[in-house]
Every structure is written in C-alpha cells, then in structure tokens.
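Undergrad: Prediction below, plus the sequence it came from.
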Amino acid sequence: MRRPPTKRPRAFGFDVFGTVVDWRTSIARESAGFLATIGRGDLDAGHFADAWRSRYQPAMARVRDGQRAFVILDVLHREMLVDLLGRHGVDVDALDPALVTEWSHAWHRLDPWPDAVAALARLRALAPVVTLSNGNVSLMIELSRRAGLEWDAILGAEHARAFKPAREVYLATAAACGVAPGDFCLVAAHHSDLAAARKAGLMTAYIDRPMEYGGAPAPDRDQRQDWDYEADSLTALAAQLEAST
C-alpha cells in the first residue's frame, strides 16, 4: 500500500481547469446559448466544448516551442474559438466582435466542482494555497470571484511568462511562495501535469475527476504514476492532510 510523504507540504499550487472547476459542463452550457444566437443550434454543445479544449495544448505548444511570443490564455482561447467556428463554416468576420469576445470569456465563468470551495478553505487552514494554472490573472480573478474560490495568491503561467508543463512555471510558483520545490505540492487531476511537476522536484497530489471529459477516458491516463497523495475528491485530500498533523 502506498504511503504518503513523511512531511506535509508547506504550500499548495492548484491546477484549476478540470481539478477545481468543471470546464466541460460549463463551456457546453455557455456555448449552447451562443450557438443558438448565431443560428447554429444544430451543433452539439458538448462536442463543441471538447473540440475547443482539444486546441488548448497545441496552441500553448507554439509558445513553448518559441514559434510565437508569450501571450495570455485569453488571447489563445479567442483564437481557438475563431478557428473552431471557421471549421464549422461560420463567417466570424460577420459576427459582432463583442459577442466573440464574450463567448471566448466563457472560460471566466466555469462552475466549481461541488467539493471545491469548502475543501480549499480546509486546505488553506493547513498551508497557503495558490493557483498554478495556465489561466491568466484576470481570468482567474473573475472565475474565482464568481465561484467563491479563495486563494492566497494567483500565480502560474502569466507570472512565469510560460505555459505548463514548462519546468519554469512550477519553479517560479514555488519561489513566489518562498517555498523550496520539495516542500511545494501541485494538486491536479492530470497525470501529465503532475509528471512535469515531479520532474521539477515538486510534491504531487492527484485528484480523480472521472467526469472531467464527460465520462470519457482522460487523454493522459497512460502517464499515471504513484503520486505522493491520491484522493477521489478535494475533500478526501483535505482529510488525509488533516490526519497527518
């Protein structure tokens, strides 16, 4: 049986999309309304959300690979949306730019998983909790205020000027908290994210979110490892850590 670390993390960095908030249900709901507005209610909103999300890593990879300068995720989300609409034959130039911007900002309006708000408060009682997300600061502020998520700081990609899984994002976030990498724990629902964090020297906590992709298998399931902590909810993670005090 796997044993958790003998020392407790001095700070927690949270992946947000999928770990703390339910992006797929939220984006499908938001997109259904916008698709109806532009007369494309024939498109399945769930599939549309999946297709939008599938452009996420390729868009960030062009920044990581040096093909373009760093831009915040809001910029990439809008570009992904424009590309996706074009693939469905929508003349984006004929749409109101304000509508396209508001649609792209659907990522600011994601609902938290039911356990997130209360569990974050419990974890904050143990150590600082910060975002370690690819989301930009303004996105994280609006999302967190709407969802009732309380952080000690909003850090991650915009602070590091790089996107995960680049090593510097994890190290810059730990450094901003004044914590050594080995005392800083990434909490995430994604094995690929955790693998990169572990390679950078961080502690790891895996949260199982079987409905992140609507019940479909996670694309990074083949990267599973024996993580420092594993739980089926943030509530269960908080209970594990509280019991270790």
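TA: Structure's in. What do you need? Note that the structure is predicted; figures quoted are calculated from it, not measured.

Undergrad: CA only for contacts and neighbour counts going forward, please
TA: OK.

Undergrad: Do a quick rundown of the helices in this protein.
TA: In the chain, the helices defined using DSSP state H lie at 23-37, 45-54, 56-64, 73-87, 97-104, 116-124, 137-147, 157-160, 167-176, 191-199, 234-243.

Undergrad: what's the offset of the shortest one from the middle of its chain?
TA: In this view, helix 157-160 has its centroid 14 Å away from the chain centroid, taken as Cα atoms, centre = their mean, to the nearest Å.

Undergrad: Ok, the first one next?
TA: Its chain's average C-alpha position is 18 Å from that of helix 23-37, according to Cα atoms, centre = their mean.

Undergrad: same thing with the fourth one?
TA: Taking Cα atoms, centre = their mean, the mean C-alpha location of helix 73-87 is offset from the chain mean by 17 Å.

Undergrad: residues in contact with it?
TA: Residues outside helix 73-87 that contact it (Cα atoms under 8 Å, 6 or more residues apart in numbering): 51-52, 55-56, 59-60, 91-92, 100-101, 104-105, 134-136, 139.

Undergrad: Distance to Glu212 and mean neighbour count added to the helices of the chain, as TSV?
TA: Shown next, in TSV, are the helices of the chain (distance: least, Cα to Cα, whole Å; neighbours: other Cα atoms under 10 Å):
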stretch	distance to Glu212	mean neighbour count
helix 23-37	7	19
helix 45-54	10	18
helix 56-64	15	15
helix 73-87	19	17
helix 97-104	20	15
helix 116-124	14	18
helix 137-147	17	18
helix 157-160	22	21
helix 167-176	23	21
helix 191-199	13	20
helix 234-243	14	17
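
Undergrad: Please tabulate these in TSV, including the columns distance to Asp226.
TA: Listed next are the helices of the chain as TSV, based on distance: least, Cα to Cα, whole Å:
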stretch	distance to Asp226
helix 23-37	26
helix 45-54	26
helix 56-64	24
helix 73-87	30
helix 97-104	36
helix 116-124	22
helix 137-147	30
helix 157-160	26
helix 167-176	19
helix 191-199	10
helix 234-243	15
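
Undergrad: putting a second one here so we can go through both:
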Amino acid sequence: MTGFDHLGFLGFDTFGTVVDWRSGVARSAAPFLDRHGIGVDPFAFADEWRALYQPAMEEVRSGRRPWVRLDVLNGENLRTVLARHGVAVDELPDRELADLNQAWERLDPWPDSVEGLTRLKRRFAIGPLSNGHLAGMMRLARFGGLPWDVIVGAEIARSYKPTPETYLRSAEAVGLPPERVGMVAAHNDDLKAARACGLRTVFVRRPHEHGPAQTTDLAPAERWDVVVDSLTEAANALGCP
C-alpha cells in the first residue's frame, strides 16, 4: 500500500487491540471472588480494576512518581479495588494476589489476531508497542501464540503512552526513524499521539473491548492512514499474503 512500502516495523497496542482484556480478567477474577465471598460481578470487577489504569500511569507520566512497571501499578490497583469492597487485603495470601495480578498475562487474542499478525509479519517486523512490561508481554505472547519479533513500548522507554518518548524510543530501539514505523491501535488517543511523533497509523475497530455497552473508540476520530475492523483486514489493506 502506498505510504507503507517504506515501513520496517509495525507496533501494536496490545490490551484491547490484540487481546480481549475484559473477558480474560473476568475469567481469572471469578473463582477468586467466589472463593473469598466477594459479591461483585467479575466483569464489573474487571472494569473497576481497569478504570484505575490510566490514573496510575498518569502519576508516572506527570513525574509525580518515579518509573515503575505496569505490573506494579496493576498490583497496587488490585489492592485498591478489593479494599473498596471491604476486603481485608493484608489478610489475603500474597500468592493469591500475585496470581490474580497475572490475569493480565492470560488474555485471549481476539479471533482475528493471530492470523492477522502472522500475515502482517510476512511483510513487516512486528511487536507490541504497549504500556505492558517486558516479562508480562513475553508471557502474554506465549499464552496466546502472538508471533512477535520484538517487544518495545513503555519499559523500553521508561515512560507510558501517550508520551512522545514511548513512541520515539521504541522506534529507536528497533533501529528505525519514526516515519518508518506504523502504530496499530483500537484507541484514537494512542494513534493521535503516535501520528504527532511521525508514525503512520492503523485504526482497528474493537467495539466490544469494554463490553456490550461500549461508547468509546467506536469510530475513527481522525483520518487515519488505514481504518479496518480486524487485523486480518489490516493484512489485506497492507498487501500481506
């Protein structure tokens, strides 16, 4: 496709774009909630946990807090959500909390993801350009069969998207200028920040990322370079066999 012929790397938002975080977190949370008598719907629990994601990262982005990995933030947020529901968190076994926190590493790919990534990989180097930490991204890839070439993103940059450093240092890490990198995401804000850094943009609609009542990112907010409904459609649009 014109404009993508010179690209050497496609970076992918992962949580929501490549994998279904909501269903996976709810699946891991359900037996934990049941075992401890916590009367919260597992999907509502996943939503509540995820709602703390951006505020926690903003503490780091703003400089109010030194760099810490996403698994640390997720673990702190988990304890916050449990405490909100009257759970005596300090009385829970650490191993149970750690295992539930690793729910973010046991997320199913969307049905089109593995096939689409496999095809895109035939033409481009590919990898997560995610806020996830390296070890978590590795384990998530092994869980879901995601065929990454490399892992870049927040831990490489020691900064969280959508700060420019996350995109620019990721491009530098794969040895390419920003104009030879594409960002693939289901989130308009992610693509807006990537475009401002010189990256090409691919918007993938994921209308059920946040469940059946989703109201955000249902349509492209700008004229992204490519707009598709799946990663297999992205492979078609970018001329990948």
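TA: Happy to help now that I have it. Just so it is clear, the structure is predicted and the values come from calculations on it, not from any experiment.

Undergrad: quick one: which of the helices of structure 1 is nearest Ala218 of structure 1?
TA: helix 191-199 (9.1 Å; Cα to Cα).

Undergrad: For stretch 195-214 of structure 2, list every residue counted as buried.
TA: Applying a neighbour-count criterion of 16 or more other Cα atoms under 10 Å, the buried positions in stretch 195-214 of structure 2 are 195, 197-207, 209-210.

Undergrad: how much distance is there from it to the middle of the chain?
TA: So, by Cα atoms, centre = their mean, the centroid of stretch 195-214 of structure 2 is 11 Å from its chain's centroid.

Undergrad: Please tell me which residues of structure 1 that stretch aligns onto.
TA: On structure 1, the counterpart of stretch 195-214 of structure 2 by TM-score structural alignment is residues 198-217.

Undergrad: what's in contact with the matching stretch?
TA: 9, 18-19, 22-25, 50, 167, 170-171, 181-191, 194, 197, 218, 227-234, 237.

Undergrad: circling back to that earlier point, now for the buried residues of stretch 195-214 of structure 2: which two are most distant?
TA: Pairwise over those, using Cα to Cα, the maximum falls at Gly198 and His210, 28.8 Å.

Undergrad: how close does the residue located most distally from the centre of structure 1 get to Thr245 of structure 1?
TA: Relative to the mean C-alpha coordinate of structure 1, counting by Cα atoms, centre = their mean, the farthest residue is Ala94 (31.5 Å). Counting by Cα to Cα, to the nearest Å, the gap from Ala94 of structure 1 to Thr245 of structure 1 is 59 Å.

Undergrad: do Val90 of structure 1 as well
TA: 56 Å.

Undergrad: who has more neighbours, these two?
TA: Shown here are Val90 of structure 1 and Thr245; by other Cα atoms under 10 Å, Val90 has more neighbours (16 against 8).

Undergrad: Aligned to the more buried one, what sits in structure 2?
TA: Aligned partner of Val90 of structure 1 by TM-score structural alignment: Val87.

Undergrad: Met80 of structure 1 too?
TA: Counting by TM-score structural alignment, the partner of Met80 of structure 1 is Asn77.

Undergrad: I'd like the distance between its match and Gly86 of structure 2.
TA: 15 Å.

Undergrad: same thing with Thr2 of structure 2?
TA: 56 Å.

Undergrad: So which of the two has more stuff around it?
TA: Applying other Cα under 10 Å to Thr2 of structure 2 and Gly86 shows that Gly86 carries more neighbours, namely 9 against 6.

Undergrad: and the more buried one, how far is that from Phe43 of structure 2?
TA: Distance from Gly86 of structure 2 to Phe43 of structure 2, by Cα to Cα: 18 Å.

Undergrad: same thing with Leu10 of structure 2?
TA: For Leu10 of structure 2, the distance to Phe43 of structure 2 - Cα to Cα - is 31 Å.

Undergrad: what residue of structure 1 matches up with Val40 of structure 2?
TA: Checking TM-score structural alignment: Val40 of structure 2 goes with Leu43.

Undergrad: Identify the residue nearest its match in space, chain neighbours excluded?
TA: Leu35 (7.4 Å; Cα to Cα, 6 or more residues apart in numbering).

Undergrad: Would you confirm that that neighbour contacts Asp44?
TA: No: the criterion here is Cα atoms under 8 Å, and Leu35 of structure 1 misses it with Asp44 at 9.2 Å.

Undergrad: measure stretch 121-136 of structure 2 end to end?
TA: Start-to-end, stretch 121-136 of structure 2 (Cα to Cα) is 21 Å.

Undergrad: is it true that Met103 of structure 2 touches Ser28?
TA: That one is not Met; residue 103 of structure 2 is Ala. Yes: Ala103 of structure 2 lies in contact with Ser28 (Cα under 8 Å); the separation is 5.8 Å.

Undergrad: State the distance from the residue mapped onto Glu158 of structure 1 from structure 2 to Asp13 of structure 2.
TA: Using TM-score structural alignment, the equivalent of Glu158 of structure 1 in structure 2 is Glu155. Distance from Glu155 of structure 2 to Asp13 of structure 2, counting by Cα to Cα: 14 Å.
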